[in-house]
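Sequence unavailable; structure follows:
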């Protein structure tokens, strides 16, 4: 009996060692995929009303770095300020919705940024400068709600795609007392952003082809309105850094416009980078090109002192 007991004791001991070593080996081999585990570190707070005009509610989504608890109250904040991305969808100021942009914003969520993804009034609801007004109101909302959502107001990046990129440029470049469309809108505050990401957006609307666009009010003086709606009008020595991404064969926003924008940035001493994707059109970038683009974005942020991670 004694020998039998010793045999089983040794067997259990050896099995325990095997299980322990196998378990450790499995832990070493498992790689944590940040995208798979986003639900553990972030959640979407949808359809927050940030601006009301004539009973029309304009909404945004917040993708917030929060810890999932698995029980009531379900989520908690870590109490750490996070860099913020203020994002505006495209659609020619006439179409589009914030929901369509959600997947595009995951690179920031994976780095534990806070993301504010907005809708704004489209041309069928209100003519220019309404969309610009809404974008500035969203920036104001970020400042006013920084404590609740742990927004780092020293690290806010305005970004957008196409028409949304135009709005991102306007949001970041406008300063207090600037006026649009013959004083239809006068900027009331001096809220700042730390940088702007311009994904194939227009920086200059002062061209004849834009005359008669559905976003413009036909009663406005075209020359005055188009100049006031052109981001290049507001470039100056105090402007935030700008990085632009555009295909060289873009049929809607000629690459020459972005090249001119960045020439002016250099003249004013504005930190800037133009990422040109050869042979591509209006944002139809491949997986390899998008990986390259984001490496350029993170490198640019490192250069200008914008946090690249919310860790």
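That came through fine. Predicted model, so just to flag it, every value in this text is computed and none were measured.

going forward, measure contacts and count neighbours with C-alpha atoms only.
Noted.

Now for residue 172: which residues touch it?
158, 192, 193, 195, 196, 239, 240 (C-alpha atoms under 8 Å, 6 or more residues apart in numbering).

Sort out for me which of those are in strands.
When DSSP state E defines the strands, the subset of the contacts of residue 172 inside them is 158, 195, 196.

Pipe those into TSV and attach neighbour count and distance to residue 267 per row.
Formatted as TSV, the ones in strands among the contacts of residue 172 follow (neighbours: other C-alpha atoms under 10 Å; distance: C-alpha to C-alpha, whole Å):
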residue	neighbour count	distance to residue 267
158	28	22
195	28	18
196	27	18
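
nearest to residue 93, of those residues?
Nearest to residue 93, judged by C-alpha to C-alpha, of the ones in strands among the contacts of residue 172 is residue 158 at 16.9 Å.

what's near enough to touch the closest one?
Contacts of residue 158 by C-alpha under 8 Å, 6+ apart are 85, 86, 87, 168, 169, 171, 172, 193, 195, 196, 197.

Now do the contacts for the last one.
With contacts defined as C-alpha under 8 Å, 6+ apart, residue 197 is in contact with 157, 158, 159, 160, 165, 168, 169, 242, 243, 244, 245.

Kindly recompute the last result at 10 Å.
85-87, 157-161, 165-166, 168-169, 172, 241-245, 273, 297 (C-alpha atoms under 10 Å, 6 or more residues apart in numbering).

Separate out the buried members of the residues you listed.
85-87, 157-161, 165-166, 168-169, 172, 241-245, 273, 297 (16 or more other C-alpha atoms under 10 Å).

helices or strands next to the helix or strand containing residue 39 in the packing?
Using DSSP states H and E, the element containing residue 39 is helix 38-41. Judged by 3 or more C-alpha pairs under 10 Å, 6 or more residues apart in numbering; DSSP states H and E, helix 38-41 is in contact with strand 56-68, strand 75-77, helix 106-110.

Pasting the second one now:
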């Protein structure tokens, strides 16, 4: 990937690129059901019709430079943005905060594009480069960038939706739940806009291990949080449940009931806390679903529920939303 390259192309002209097979194989293992099925079914990122794909693609856009390294994002603009600002989905990949990369193409985001959304996919610092709270700071900076560049890409800043799978689901929660006066944001990215909704796909919501003992946390979490005397305090600060409030954005949650990595109890507890606060939310539990490995029928039902949830919050155009039952 070339740093700072800003490539804008029409979707109908995208051709297959060489040398991407290994990266695509890696993505399938970490990105979860939303994108994996499409990547597995598609040999190359060749564009579909204008109706199904973005009309403008801008890749490798630097959105933050920190520690001497530039971080990049990719933008997939919906055709409707030429007429009026569109809702925009900001996606964070999974991989235990330690591995993974943003998707190579837009094809895994067809349901969102079909629903009228533009899509932004984000690179963030991994644990080997910088421990917590670096990835959360990057996620917040991506949110800030989307707001600052809304006019250029036709984004509707009142309809910003943050989403992610696994560790990316955690980052989506943190990006959407942090208040504007938090002490985590980098100075360059303060005053990020409030997200209109959060789509959390099997992300951990409580990193404390359910107590105050560092050893109670999983090795994956401990690797990102780091050690030292302040590890417990950092784990609590990096836990989305710490930042819940009555005015938190609406949250859609999806989780497999047989997840061996992030227990489904994390999402059940999150839903109960949201209910107690009166925050609109929905919890979809995939029967027989593992960590992002959901049966096809469950994956399809999950996406329909996620889109319906956004429709219920009036975040998508009427044409993208199914008619009420009985009509």
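Here it is on my side, so go on. Computed from a predicted model, the values in this text were never measured in an experiment.

how about the alignment partner in structure 1 of residue 222 of structure 2, what does it touch?
Aligned by TM-score structural alignment, residue 222 of structure 2 pairs with residue 213 of structure 1. Residue 213 of structure 1 makes contact with 92, 93, 94, 123, according to C-alpha under 10 Å, 6+ apart.

out of those residues, who has the most neighbours?
The most neighbours of any of these, using other C-alpha atoms under 10 Å, belong to residue 93, which has 25 neighbours.

got the contact list for it?
Counted by C-alpha under 10 Å, 6+ apart, residue 93 of structure 1 has contacts 120-124, 127-128, 130-131, 162-164, 166-167, 213-216.

same thing with residue 28 of structure 1?
residue 22.

Return the distance of it relative to residue 22 of structure 1.
The gap separating residue 28 of structure 1 from residue 22 of structure 1 is 10 Å, by C-alpha to C-alpha, to the nearest Å.

need the longest helix for structure 1.
Longest helix in structure 1, counting residues (DSSP state H): helix 2-29.

for structure 2, same thing?
helix 296-312.

any idea which of the helices and strands packed on helix 38-41 of structure 1 is most buried?
Per residue and on average, the most neighbours among these fall to strand 56-68, with a mean of 20 (mean count of other C-alpha atoms under 10 Å).

which secondary structure elements does that strand contact?
Checking 3+ C-alpha pairs under 10 Å, 6+ apart, strand 56-68 of structure 1 ends up next to helix 38-41, strand 42-53, strand 75-77, strand 82-88, helix 106-110, strand 114-118, helix 130-144, helix 146-149.

what residue of structure 2 takes the place of residue 63 of structure 1?
In structure 2, the residue paired with residue 63 of structure 1 according to TM-score structural alignment is residue 76.

again with residue 230 of structure 1
In structure 2, residue 230 of structure 1 lands on residue 239 (TM-score structural alignment).

Could I get the contacting residues of its match?
170, 171, 173, 174, 204, 205, 206, 207, 208.

Helices - which of these land there?
Per DSSP H, these map to helices at 170, 171, 173, 174.

Can you lay out those as CSV showing distance to residue 235 of structure 2?
Listed next are those as CSV, based on distance: C-alpha to C-alpha, whole Å:
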residue, distance to residue 235 of structure 2
170, 12
171, 14
173, 15
174, 13
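
residues touching residue 41 of structure 2, list them.
Counting by C-alpha under 10 Å, 6+ apart, residue 41 of structure 2 touches 107, 108.

Residue 71 of structure 2 now?
Residue 71 of structure 2 neighbours (C-alpha under 10 Å, 6+ apart): 3-4, 60-65, 122-125, 138, 142.

State the distance from it to residue 294 of structure 2.
Counting by C-alpha to C-alpha, the gap from residue 71 of structure 2 to residue 294 of structure 2 is 31 Å.

repeat for residue 239 of structure 2
25 Å.

And residue 253 of structure 2, by the same measure?
14 Å.

And residue 273 of structure 2, by the same measure?
25 Å.

just residue 116 of structure 2 next, same as before
On the measure of C-alpha to C-alpha, residue 116 of structure 2 and residue 294 of structure 2 end up 25 Å apart.

now swap in residue 40 of structure 2 and tell me
14 Å.

who's more crowded, those two?
Shown here are residue 40 of structure 2 and residue 294; by other C-alpha under 10 Å, residue 294 has more neighbours (24 against 14).

show me what contacts that one?
Here residue 294 of structure 2 is in contact with 32-34, 255-259, 285-288, 300, 302 (criterion: C-alpha under 10 Å, 6+ apart).

Would you show me how to pick out the buried ones of these in ChimeraX?
If you want just the buried ones from the contacts of residue 294 of structure 2 in ChimeraX, going by 16+ other C-alpha under 10 Å, the selection is:
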select :32,33,34,255,256,257,258,259,285,286,302
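
Is the counterpart of residue 306 of structure 1 in structure 2 part of a helix or strand, or is it coil?
In structure 2, the residue matched to residue 306 of structure 1 (TM-score structural alignment) is residue 315. Recorded secondary structure, residue 315 of structure 2: coil (DSSP: H, G, I helix; E, B strand; the rest coil).

burial count for residue 315 of structure 2?
Neighbours of residue 315 of structure 2 (other C-alpha under 10 Å): 22.

Am I right that it is in contact with residue 157?
No: contact criterion C-alpha atoms under 10 Å: residue 315 of structure 2 and residue 157 do not qualify, at 11.1 Å.

Spell out which residues are contacts of both of those two.
In contact with both residue 315 of structure 2 and residue 157: 86, 87, 88, 196, using C-alpha under 10 Å, 6+ apart.

what's the counterpart of the last one in structure 1?
Right, residue 196 of structure 2. So, by TM-score structural alignment, residue 196 of structure 2 is matched to residue 194.

Around its match, count how many other residues there are.
With other C-alpha under 10 Å as criterion, residue 194 of structure 1 counts 22.

Show the contacting residues for it.
Residue 194 of structure 1 is in contact with 83-84, 153-158, 172, 239-242, 301, 304-307, counting by C-alpha under 10 Å, 6+ apart.

can you check residue 232 of structure 1 too?
By C-alpha under 10 Å, 6+ apart, the neighbours of residue 232 of structure 1 are 169-170, 173, 202-205, 257, 260-262, 264-265.

Right, I'll call it a day here.
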